[in-house]
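Colleague: Predicted coordinates and the sequence they were generated for:
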Amino acid sequence: MLKSLNILLILVSALAIRSLSQLPEGFVYVTDYIPNITLELRYFCSDNFVGTHIDGYEADKCILSLPATLALQKVQTELKKKNLGIKVFDAYRPQRAVDHFRRWARDLSDTLMKQEYYPNVAKKDLFRLEYIATKSRHSSGSTVDITLIDLETKKELDMGSTYDFFGKISWVAYQDLTKEQLHNRKLLQQAMLQNGFRNYPQEWWHFTLRGEPYKNQYFDFPIW
């Protein structure tokens, strides 16, 4: 009897784990399609503008809609010809993570990461300047934050600012950069725009698939 009960508990646990790890229809793990892609998912750790692990990021995994993943696969293939590759900072983002950002932005006393990520912007202005919002395209599953890396050294190309830096230096149209930085940004923009993505003018790293399948749908399943 006890043995049968133990077997039943194991089966229930296995089914629960499988259920938690199963993605909604239309979503995939990016590494299943692009196994050589580099991940540095900032909201899974504390190296981000909040300074702590973000709600909903329960695993170091990258999730996108299938169409966005296939488009990104084309980008990676083309970049490899130039000995370059993609590094992903963020992809699908649960709504609960966006809610975490919103709570953080309203706590004006928490400025732990100000000098690194928003030294010239008052925290009270983050909503007004649209650095923080109540909804994110990321939660629709076809938006990705990326940079380029050298495939030999694995080092990031110099883009003139760090990822998630809140300021005009991060704008796509910003020109007060070195020739190398401007060239690197142009490489990134061309690779993404020519393969079905559109950019976000205030963030050089942010791209959304044109014709995204779940536009204006905001998912909240956790990243497992």
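Modeller: Everything's here; your move. Residues are numbered from 1 along each chain as shown.
Colleague: C-alpha from now on. contacts and neighbour counts both.
Modeller: Fine.
Colleague: any idea how far residue 206 is from the residue nearest in space to the middle of the chain?
Modeller: In the chain, the residue lying closest to the centroid (C-alpha atoms, centre = their mean) is residue 90, at 1.2 Å. Residue 90 is 9 Å from residue 206, where distance means C-alpha to C-alpha, to the nearest Å.
Colleague: hey, what's in contact with both of these two?
Modeller: 144-146 (C-alpha atoms under 8 Å, 6 or more residues apart in numbering).
Colleague: what are the ranges of the helices in the chain?
Modeller: 2-21, 30-33, 66-80, 95-106, 114-117, 179-193 (DSSP state H).
Colleague: Measure how far the longest one is from the centre of its chain, please.
Modeller: In terms of C-alpha atoms, centre = their mean, to the nearest Å, the centre of helix 2-21 is set 33 Å apart from its chain centre.
Colleague: what about versus this one:
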Amino acid sequence: MAYGVAPGGMDMRFGPRWGLACAALLLIAGCAQNMGATAPQKVTAAAPARAAADLVPLATLAPGVRQDMRYASSHNFMGRPVAGYEAGVCWLSRAAAQSLAEVQQELAGDGLALKVYDCYRPQTAVNDFVRWGRDLADQKNKDMYYPRVPKNELFKRGYIAEKSGHSRGSTVDMTLVAVDAERASKRVRGPLADGVEVDMGTPFDLFDEQSHTDNPQQSPDVQHNRRWLRALMQRHGWKNLPEEWWHYTQVGEPYPEQYFDMPVKKN
């Protein structure tokens, strides 16, 4: 209880009548406080069990979306599988997965497909990123992923953080793949081949200003492709992170303040 005095905590030197009066006053104050709290309490976090039930494998709703789950492999800036990824499977909130299914349906008519690199990311994985970021001796993949950024500045520049929107279940890292290059050429630009990713100018997870969606140093074809993807996703209710052309979060995501930590599994 937040009100009153714990049993046995009353100073009985003032006698039983005074004690009863104090107890009555405290009871009245407590009731008044409760009566005044008429506004509903803001819910800041979803119940983990409910969210766990709501996360679904993307393939069940959008089998046409390609998956290249980098953090379940060694093909990432750490050079090894990341803690929390027990399988290379994209999991998302049901709302996000359904929305991507609609995006994929639209793309199919244009000879294109989505490819996702990361989806739901457990907090355990984020913690692994943080440990790696603080280990300044481990720079084996610097040339590939952060050639122009000192590792001791990755936190300051926002490339590594202790929380990630991915842990809320409605953020994805993605690109486009040409399924039918001839049809795709009517929507996106640059060299196209069936089954090959569309040119976005930089690889996924390059920690560099070149990865900023509107970086003016990119070629006209790349700028067009990034903006075309962004416009597509905006039509379906997604917002791009300006510092990463591949990073999208669903507007109105169902768990905006909850960071989950269930491991990524096959099912």
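Modeller: Looks like it arrived, so ask away. Owing to the predicted nature of the structure, the values given are computational and were not obtained by experimental measurement.
Colleague: After superposition, what is the TM-score?
Modeller: In this superposition the chains share a TM-score of 0.88, using TM-score structural alignment, normalised by the length of the first structure; 202 aligned residues with a C-alpha RMSD of 0.9 Å.
Colleague: re earlier: of the shared contacts of residue 90 and residue 206 of the first structure, which is the nearest to residue 66 of the first structure?
Modeller: residue 144 (12.7 Å; C-alpha to C-alpha).
Colleague: What is the aligned counterpart of the closest one in the second structure?
Modeller: Matched by TM-score structural alignment, residue 144 of the first structure corresponds to residue 172 in the second structure.
Colleague: Tell me how many other residues surround that match.
Modeller: Counted with other C-alpha atoms under 10 Å, the neighbours of residue 172 of the second structure add up to 27.
Colleague: Would you mind listing the residues in contact with it?
Modeller: By C-alpha under 8 Å, 6+ apart, the contact list for residue 172 of the second structure reads 116-120, 166, 246-249.
Colleague: how does it look with 10 Å?
Modeller: Residue 172 of the second structure makes contact with 90-92, 96, 100, 115-121, 165-166, 238, 240, 246-250 under the criterion C-alpha atoms under 10 Å, 6 or more residues apart in numbering.
Colleague: what's the answer for residue 112 of the second structure, then?
Modeller: Residue 112 of the second structure touches 64-65, 104-106, 176-181, 183-185, 187-188, 194-195, 197-198, counting by C-alpha under 10 Å, 6+ apart.
Colleague: In strands, which of the residues you listed appear?
Modeller: Counting by DSSP state E, those place 176-178 in strands.
Colleague: can you list these in TSV and add distance to residue 259 of the second structure and neighbour count?
Modeller: Shown next, in TSV, are these (distance: C-alpha to C-alpha, whole Å; neighbours: other C-alpha atoms under 10 Å):
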residue	distance to residue 259 of the second structure	neighbour count
176	28	24
177	30	24
178	34	24
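Colleague: Dump those to a markdown table, plus distance to residue 50 of the second structure.
Modeller: As requested, these are exported to a markdown table (distance: C-alpha to C-alpha, whole Å):
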| residue | distance to residue 50 of the second structure |
| --- | --- |
| 176 | 32 |
| 177 | 34 |
| 178 | 37 |
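Colleague: Residue 29 of the second structure: which of these is nearest?
Modeller: Lowest distance from residue 29 of the second structure to those (C-alpha to C-alpha) belongs to residue 176, with 62.1 Å.
Colleague: Now the closest one. Nearest residue, chain neighbours left out?
Modeller: Nearest residue to residue 176 of the second structure, sequence neighbours excluded (C-alpha to C-alpha, 6 or more residues apart in numbering): residue 114, at 4.8 Å.
Colleague: so what corresponds to that neighbour in the first structure?
Modeller: Checking TM-score structural alignment: residue 114 of the second structure goes with residue 86.
Colleague: Next one: its match relative to residue 8 of the first structure, how far apart?
Modeller: Residue 86 of the first structure is 44 Å from residue 8 of the first structure, by C-alpha to C-alpha.
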